[in-house]
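Enquirer: From the sequence below, what's the structure:
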Amino acid sequence: MENTKNPIVSIIITTYKRSDMLKRAIDSVLNQSYKKIEVIVVDDNEPSTQYRKETELILADYASNPKIKYIRHPKNMNGAAARNTGIRNSKGNYICFLDDDDWYLSDKVKEQVMYLLDNKKFDGVYCGWNRNNKEVIPTKEGDLTFGLLSGTHLVLTNTIMIKREAAILCGGWDERFQRNQEAAFLLRFFNHGYRLGVVKKVLVQFDTRDRSNVADPKENEENFNFYLKIHEKQIEACDKVYKNGKKIIYSYRYRGVLLNYIKCKEYLAAFRFYLRVIKFIPLRFNIDLLIYITKKIKDCTVRL
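Expert: Here you go, the predicted model:
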């Protein structure tokens, strides 16, 4: 039963190979202005690694803190599995997620709790963030399925707060995904009829220095093929609501894949990928690509 006046919030921090950044994330949660919280740290490092040893040493400093629960995975299982472990072991009315290299601003939890208490039509809420000294303040709310499928709208893991009941009933995080995990989770959330509100403030800070987990272009292509295949039914549903919705989703996503090949200077692979894509969405893909390139040229000209 939800405590409507002072709900418990469970913050799930997953950690893997970034023990050097973990303390900052934990402290950002403990220093929240909203105090009725529990912190669940899920250690997804392999037990025999130095990362596990370092993480255990860090958590030993918090052993006397009753708000912190430390759970060790028996093996590396991936971020989605770690978040599901956190959900299963949580007791909060609401759940938040935090990666080990990022941190919350002090009023993040309070602002989102107040929002959900005041806006009963929503089962979750997200907020703005700062990444690479660029603030992003989102405004969209409700069912964001089309934006997530097409990539035209972002909802990042660390910005989310949702009702624990909703997280469980929608099936939790899809552990088949190595990438696009938050989008896959939220697509389950929306598919169950839940809606997301928004706090139009920057409440999360991202640290992008560690790029060791970035997928190579071929892997990126495979990940998006999998992402689109798993969500075919929702793509078809979007096509009935949005004009050319299906073509837009595939065109935008594959444009990103193509540009990633080019960014990594894999030009032959990029050309081969381009030929594959234009076999089934030739006109739409070329138009979207031309619009994107034109905009980039215009932006560069303005800056000059």
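Enquirer: rest of the way, CA atoms for contacts and neighbours
Expert: Fine.
Enquirer: and the gap between residue 200 and residue 111?
Expert: According to Cα to Cα, to the nearest Å, residue 200 stands 10 Å off from residue 111.
Enquirer: and if you look at residue 88?
Expert: Taking Cα to Cα, one finds residue 88 at 25 Å from residue 111.
Enquirer: Who has more neighbours out of these two?
Expert: A direct count of neighbours by other Cα atoms under 10 Å for residue 88 and residue 111 places residue 111 higher, at 17 against 12.
Enquirer: which other helices and strands contact the longest helix seen in the chain?
Expert: The helix that spans the most residues within the chain, counting by DSSP state H, is helix 282-303. Counting contacts by 3 or more Cα pairs under 8 Å, 6 or more residues apart in numbering; DSSP states H and E, helix 282-303 packs against helix 245-263.
Enquirer: mind listing what's buried in the helix it packs on?
Expert: The neighbour-count criterion (16 or more other Cα atoms under 10 Å) identifies 245-262 as the buried residues of helix 245-263.
Enquirer: any residues touching that helix, and which ones?
Expert: 146, 149-151, 217-218, 220-221, 224, 228, 235-236, 238-239, 267, 269-270, 273-274, 277, 281, 284-285, 288-289 (Cα atoms under 8 Å, 6 or more residues apart in numbering).
Enquirer: for stretch 71-82, same thing?
Expert: With contact meaning Cα under 8 Å, 6+ apart, stretch 71-82 is reached by 14, 40-47, 173-175, 177-178, 181.
Enquirer: Report the buried members of the residues you listed.
Expert: 14, 40-46, 173-175, 177, 181.
Enquirer: so of the residues you listed, which ones are in helices?
Expert: Judged by DSSP H, the buried ones among the contacts of stretch 71-82 include residue 181 as members of helices.
Enquirer: ok, which pair from the buried ones among the contacts of stretch 71-82 is furthest apart?
Expert: Largest separation among the buried ones among the contacts of stretch 71-82 by Cα to Cα: 40 and 177, giving 21.9 Å.
Enquirer: ok, so of the contacts of stretch 71-82, who is nearest residue 103?
Expert: residue 14 (12.2 Å).
Enquirer: Let's compare: structure for the following, please.
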Amino acid sequence: MPKVSIIIPAYNAMTYLPQTLESVLRQTFTDFEVLIVNDGSSDPILKWACGIVDPRVKLISQENQGVSAARNTGITHTQGEYIAFLDADDLWESTKLAKQVHCLEENPAIGLVHTWIILIDEQGKSLGRVISSHAEGNAWKQVVEQNPIQTSTVLVRRCCLETVGVFDQNLRSAEDWELWVRIASRYLLAVVKEPLVFYRLHSHNTTKNWRLIEQGLSPVIEKVFQSIPSEAQYLKHRCYGHSNIYIAWQALQSDDKDCEWTRHFLSSAVKYYPQLRYSRQYIRLTLAIAIMKWFGPFGFSRVMAFIYTMRRHVFSI
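Expert: Alright, predicted model coming up:
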């Protein structure tokens, strides 16, 4: 039996999937299986999969049911003691699995370990921004307040999923966050404080559709807080506040770069959680809105491109 099972859901993902799989096969930790779940794709994934010679890689095909169903299908076929998730457009640094497996092997009380991420563009070029998280130990409140865990960074014990269940296929967005909340309520978390996952930003990211995210977030937040003790219900307003900040960013960075909706969500965030006015993300977003107002959508894109270039130069990444 492999030690680790890696699940890659794929829906018309051939633009990036070969690079994603290559980053897995370059791992220094090699005791794994890869389950690529073809979720009803119309691209040539079947033909491509026929050319894969590594016996650790398997393709599972199903009718299109969505990413949560694809991940759950993968889970049912896994054999490993540990389960990792990887989106079909993201990449792993070569030591990612080795460092996470070591963490779980050395710390039996840890149920889930995640890592930091670095943002890349469509060509795989670093945008110079590292997204860090310090959600570790008894981090349930951190996970509830705002989602600090990106799915492609996760390595989780199989027994955790057997205890708390899998992804809720009825949720339209943030279904991964809802699962991390369930896990964090029962198990300790760990984080490898290195950017070991490359998160790709491109025009087809599901997070680009801020309207869909807005429609889906309220149901998942309400579901999460149905099972939270009354003494922790104060976190609900904080959660809505952080969620509105997140949607505001997505609205500003969408193709239509909607400043009015961005301001609306930013205002809503502060109404839910006034302390956000002094947060780094609030200040950054306010500055970004000002740049959009001064330079327009085209100028905004050029300014952001310049900032990314400077980040790459300063941090040499």
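Enquirer: Superposing both, give me the TM-score.
Expert: Superposed pair, TM-score by TM-score structural alignment, normalised by the length of structure 1: 0.80. Supporting alignment: 280 aligned residues with a Cα RMSD of 3.1 Å.
Enquirer: Check which residues of the longest helix of structure 1 are buried.
Expert: 284-286, 289.
Enquirer: between it and helix 245-263, how many degrees?
Expert: Relative orientation of helix 282-303 of structure 1 and helix 245-263, computed by axes from the mean of the first three to the mean of the last three Cα atoms, to 10 degrees: 50 degrees.
Enquirer: For residue 45 of structure 2, what is the corresponding residue in structure 1?
Expert: Under the alignment (TM-score structural alignment), residue 45 of structure 2 maps onto residue 55 of structure 1.
Enquirer: show me the contacts for its match.
Expert: 19, 22, 43.
Enquirer: repeat that for 7 Å
Expert: residue 19 (Cα atoms under 7 Å, 6 or more residues apart in numbering).
Enquirer: and it, how far is that from residue 249 of structure 1?
Expert: Applying Cα to Cα, the value for residue 55 of structure 1 to residue 249 of structure 1 is 40 Å.
Enquirer: Likewise for residue 165 of structure 1?
Expert: For residue 165 of structure 1, the distance to residue 249 of structure 1 - Cα to Cα - is 30 Å.
Enquirer: cool, and residue 297 of structure 1?
Expert: Distance from residue 297 of structure 1 to residue 249 of structure 1, by Cα to Cα: 24 Å.
Enquirer: what do you get for residue 136 of structure 1?
Expert: Distance, residue 136 of structure 1 to residue 249 of structure 1, using Cα to Cα: 23 Å.
Enquirer: Mind jotting down where the strands sit in structure 2?
Expert: 4-10, 32-39, 57-62, 82-85, 91-92, 110-120, 126-131, 155-157, 188-200 (DSSP state E).
Enquirer: Residue 302 of structure 2 is nearest to which of those?
Expert: Smallest distance to residue 302 of structure 2 across the strands of structure 2 (Cα to Cα): 13.4 Å, for strand 126-131.
Enquirer: Need the residues that contact that closest one.
Expert: 116-121, 195, 308, 311-312, 315, 317.
Enquirer: Looking at those residues, which is nearest residue 22 of structure 2?
Expert: Taking Cα to Cα as the measure, residue 120 is the one of the contacts of strand 126-131 of structure 2 closest to residue 22 of structure 2, at 16.5 Å.
Enquirer: buried ones in stretch 204-224 of structure 2?
Expert: By 16+ other Cα under 10 Å, the buried positions in stretch 204-224 of structure 2 come out as 207-210, 213-214, 216-217, 220-221, 224.
Enquirer: chain center to that stretch: distance?
Expert: A distance of 13 Å separates the centroid of the chain from that of stretch 204-224 of structure 2, by Cα atoms, centre = their mean, to the nearest Å.
Enquirer: repeat for stretch 258-267 of structure 1
Expert: The chain centre lies 24 Å from the centre of stretch 258-267 of structure 1; the measure is Cα atoms, centre = their mean.
Enquirer: Equivalent analysis for stretch 82-97 of structure 1, please.
Expert: What separates the centre of stretch 82-97 of structure 1 from the centre of its chain is 15 Å, taken as Cα atoms, centre = their mean.
Enquirer: Same question for stretch 203-213 of structure 1.
Expert: From the chain centre to the centre of stretch 203-213 of structure 1 is a distance of 12 Å (Cα atoms, centre = their mean).
Enquirer: Could you do stretch 43-58 of structure 1 as well?
Expert: The answer for stretch 43-58 of structure 1 is 24 Å, by Cα atoms, centre = their mean.
Enquirer: One more: stretch 268-283 of structure 1?
Expert: Worked out by Cα atoms, centre = their mean, stretch 268-283 of structure 1 lies 28 Å from the chain centre.
Enquirer: Buried residues of it, list them for me.
Expert: 270, 273-274, 277.
Enquirer: Mind checking which of the residues you listed land in helices?
Expert: Per DSSP H, the buried residues of stretch 268-283 of structure 1 map to helices at 270, 273-274, 277.
Enquirer: Show the contacting residues for residue 87 of structure 1.
Expert: For residue 87 of structure 1, no contacting residues are found, by Cα under 7 Å, 6+ apart.
Enquirer: Trace it over to structure 2, please.
Expert: Looks like residue 87 of structure 1 aligns to residue 75 there (TM-score structural alignment).
Enquirer: ok, now residue 163 of structure 1?
Expert: Looks like residue 163 of structure 1 aligns to residue 157 there (TM-score structural alignment).
Enquirer: how deep is that match tucked in, by neighbour count?
Expert: Counted with other Cα under 10 Å, the neighbours of residue 157 of structure 2 add up to 19.
Enquirer: how far away is it from residue 52 of structure 2?
Expert: Separation of residue 157 of structure 2 from residue 52 of structure 2 (Cα to Cα): 28 Å.
Enquirer: cool, and residue 73 of structure 2?
Expert: For residue 73 of structure 2, the distance to residue 52 of structure 2 - Cα to Cα - is 21 Å.
Enquirer: okay, the two: which has more neighbours?
Expert: Neighbour count, other Cα under 10 Å: between residue 73 of structure 2 and residue 52, residue 73 has more, with 20 against 12.
Enquirer: can you give me the helices in the stretch 1-150 of structure 1?
Expert: Using DSSP state H, counting those that start in this stretch, the helices found in the stretch 1-150 of structure 1 span residues 19-30, 50-60, 79-88, 108-118, 145-150.
Enquirer: from the middle of its chain, how far away would the second one be?
Expert: Relative to the mean C-alpha coordinate of its chain, helix 50-60 of structure 1 is positioned 25 Å out (Cα atoms, centre = their mean).
Enquirer: What of the fourth one?
Expert: For helix 108-118 of structure 1, the distance between its averaged C-alpha position and the chain's averaged C-alpha position is 19 Å (Cα atoms, centre = their mean).
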